[in-house]
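Chemist: could you work out the structure for the sequence below:
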Amino acid sequence: MLGLSVVILLLTDASAQEMKGETLFEEKGCALCHKMDADTIGPSLRNIATVYAGKETELLTYLKGQGTPIVDPSRASVMNPQLIKIRTMFEEDLHAISTYIINSNR
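Modeler: Predicted coordinates for the structure are as follows:
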């Protein structure tokens, strides 16, 4: 019974983290350039999620402005103003955004 409670708690926490990430993604203006299934100004969320699958640490590093992009590096300079804006966010908020992005490929 305790094991099931822990699993439910973890799933609830992960779901809450993803919902928070989606909210922050919208609030910080990320959705203006990143659509779920279509490449527009930036690559689609599904494309980002596919490329960064299993590499959430690299995505977090990039969002902090400390890493190099691995999704369409030739267009990455368009993201620089946004990186300046978001790199000062709390680690937990950046983690929520990266969780949302990574899980958008489900």
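
Chemist: CA atoms for contacts and neighbours, from now on please.
Modeler: Will do.

Chemist: run the chain-centre distance for the top helix by length along the chain.
Modeler: Assignment by DSSP state H gives helix 2-27 as the longest helix of the chain. Helix 2-27 sits 14 Å away from the centroid of its parent chain (Cα atoms, centre = their mean, to the nearest Å).

Chemist: now show me the structure for the sequence below, then we'll compare the two:
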Amino acid sequence: MKKLLWALVPLTLICCQNKENKTEAPADETSVKTSGKELFEGEGNCIACHKPDQKIIGPSLEEIAKIYKAKNASIVAFLQEQSEPIVDPSQYDIMKTNFAITKSMSDEELKALEDYIYSFSK
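Modeler: Just a heads-up that it's a prediction; the model follows:
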């Protein structure tokens, strides 16, 4: 019985050590696994209402970027429902349905989404 225990202790330590090493992220890996464009077109479903250069249901990305930059406002705060709509308040009720999606995103994902929208500013 003692021999079995002595055999299991090193084996357990080796297994735990390997498990810990596998979960460590490489030093150059960032916490944002998805780009703003991927979030916009995928999980966020933003593309259903917003296009880069034309108004569909919601304002274009160019218009959003232009107005938010001019007013020095935060797209992230809006997507977290912490600020009022400033681009097209008449469409706010439609946008409110998507806050469940955007509120579940991490700060890094929201920042990536904001950066993607700002990439359309002229």
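
Chemist: just tell me the aligned range of the following helix or strand past the longest helix of structure 1 in structure 2.
Modeler: Following helix 2-27 of structure 1 in sequence order, the next helix or strand is helix 45-51 (DSSP states H and E). Using TM-score structural alignment, helix 45-51 of structure 1 corresponds to residues 61-67 of structure 2.

Chemist: and that stretch, how far out from the chain's middle?
Modeler: Distance of stretch 61-67 of structure 2 from its chain centroid, counting by Cα atoms, centre = their mean, is 19 Å.

Chemist: mean distance, that stretch to its aligned residues in structure 1?
Modeler: Average distance, stretch 61-67 of structure 2 versus aligned residues of structure 1 after superposition (mean Cα distance after the TM-score superposition for structure 1): 0.4 Å.

Chemist: list the buried ones in that stretch?
Modeler: 61, 62, 63, 64, 65, 66 (16 or more other Cα atoms under 10 Å).

Chemist: contacts only, for residue 114 of structure 2.
Modeler: Counting by Cα atoms under 8 Å, 6 or more residues apart in numbering, residue 114 of structure 2 touches 36, 75, 76.

Chemist: buried set for the longest helix of structure 1?
Modeler: 17, 18, 19, 20, 21, 22, 24, 25.

Chemist: what is the nearest of the residues you listed to residue 38 of structure 1?
Modeler: Distance to residue 38 of structure 1 across those (Cα to Cα) is lowest for residue 25, with 16.2 Å.

Chemist: what do we get in structure 2 for the closest one?
Modeler: Looks like residue 25 of structure 1 aligns to residue 40 there (TM-score structural alignment).

Chemist: quick check: the gap between that match and residue 60 of structure 2.
Modeler: Relative to residue 60 of structure 2, residue 40 of structure 2 is positioned 13 Å away (Cα to Cα, to the nearest Å).

Chemist: how many residues are close by the aligned residue in structure 2 for residue 69 of structure 1?
Modeler: The criterion is TM-score structural alignment: under it, residue 69 of structure 1 has residue 85 as its aligned partner in structure 2. Neighbours of residue 85 of structure 2 under the rule other Cα atoms under 10 Å: 15.
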